[in-house]
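Chemist: sharing a sequence plus its predicted fold:
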Amino acid sequence: MLIRYVRMTFQEDKTEEFQEIFNSSKDKIRAMAGCSHLELLRDINQPNIFMTHSHWESEKALNNYRDSELFRSTWAKTKILFADKPLAFSVESITVA
């Protein structure tokens, strides 16, 4: 399983707009083949910084989503709201609690 984190810093007056975009697309993302988890996190000290945390069955499943029209349209609406370059990390769990 691939775990994906994407940290995004938004213009302070654009956070509500981003949350609307996320809320309108989250169920469609969760329904993508290979996605088993998606959540949105917010920094407790910097409310304009958000992070998505998602689980994918493989890198291929993630890339299929990233190559989809859903991703392209959602990302186009999201990236214009950024205050800084996003950071993305793909990791795998090596220990289980």
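Modeler: In hand now; what should we look at?

Chemist: hey, let's count contacts and neighbours off CA atoms from now on
Modeler: Fine.

Chemist: could you say which helix or strand holds the residue nearest to Met32 when sequence neighbours are not counted?
Modeler: Spatial nearest neighbour of Met32, chain neighbours left out: Tyr65 (6.8 Å); criterion: CA to CA, 6 or more residues apart in numbering. Using DSSP states H and E, Tyr65 falls within helix 59-66.

Chemist: so how far is Leu40 from the residue nearest to Met32?
Modeler: As for Tyr65, its distance to Leu40 is 17 Å (criterion: CA to CA, to the nearest Å).

Chemist: the more surrounded of those two?
Modeler: Neighbour totals were compared for Tyr65 and Leu40, and Tyr65 leads with 19 against 15 (other CA atoms under 10 Å).

Chemist: got another, please set it beside the one above:
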Amino acid sequence: MLVRIVKMSFEPSKIEEFLANFETVKQNIRNFEGCQFLELYRDQNKTNIFFTYSYWSSEDDLNNYRHSELFKDIWANTKPKFNAKPEAWSVDKLTSLN
């Protein structure tokens, strides 16, 4: 399993638009082939910074999503709202305690 973490910083005036769009598309992302899990987080102190955590069955599944029309549409809507370059990491989960 691959865990994808994406950090996004938004213009404060664009946050509500981002959240509304995320609400609209989150099920489509989660239901994309290979996506096992999706969460959105917001920084407690810098409230214009958000993180998505998604779990993917494989790197191929993530890449298929990243090259899909769904992702292109989401990114076209989201990218103009940034006030800093987004950062992304693909990591392997080593330990999980519940």
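Modeler: Looks like it came in fine. Keep in mind it's a predicted model, so treat the numbers as computed, not measured.

Chemist: care to give me the TM-score?
Modeler: Their TM-score after superposition, calculated using TM-score structural alignment, normalised by the length of the first structure, is reported as 0.97; 97 aligned residues with a CA RMSD of 0.7 Å.

Chemist: returning to what we had before: buried residues, the helix holding Tyr65 of the first structure. List them.
Modeler: For helix 59-66 of the first structure, the neighbour count (16 or more other CA atoms under 10 Å) marks 61-62, 65 as buried.

Chemist: turn those residues into CSV, including distance to Thr15 of the first structure.
Modeler: Output for the buried residues of helix 59-66 of the first structure, formatted as CSV (distance: CA to CA, whole Å):
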residue, distance to Thr15 of the first structure
Ala61, 28
Leu62, 25
Tyr65, 24
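
Chemist: which of those residues lies closest to Lys79 of the first structure?
Modeler: Proximity of the buried residues of helix 59-66 of the first structure to Lys79 of the first structure (CA to CA) peaks at Tyr65, which lies at 16.8 Å.

Chemist: relative to Asp13 of the first structure, how far out is the closest one?
Modeler: Going from Tyr65 of the first structure to Asp13 of the first structure by CA to CA gives 28 Å.

Chemist: and Glu59 of the second structure, what does it touch?
Modeler: By CA atoms under 8 Å, 6 or more residues apart in numbering, the contact list for Glu59 of the second structure reads Leu2.

Chemist: can you tell me what it aligns to in the first structure?
Modeler: Aligning on TM-score structural alignment places Glu59 of the second structure opposite Glu59 in the first structure.

Chemist: how close does its match sit to Lys79 of the first structure?
Modeler: 22 Å.

Chemist: now check Asn28 of the second structure against the first structure: what is it aligned to?
Modeler: So, by TM-score structural alignment, Asn28 of the second structure is matched to Lys28.

Chemist: same thing with Ser13 of the second structure?
Modeler: In the first structure, the residue paired with Ser13 of the second structure according to TM-score structural alignment is Asp13.

Chemist: three-state assignment of its match?
Modeler: helix (DSSP: H, G, I helix; E, B strand; the rest coil).

Chemist: could you check how many residues crowd around it?
Modeler: Neighbours around Asp13 of the first structure, by other CA under 10 Å: 10.

Chemist: same check on Ser68 of the second structure?
Modeler: 12.
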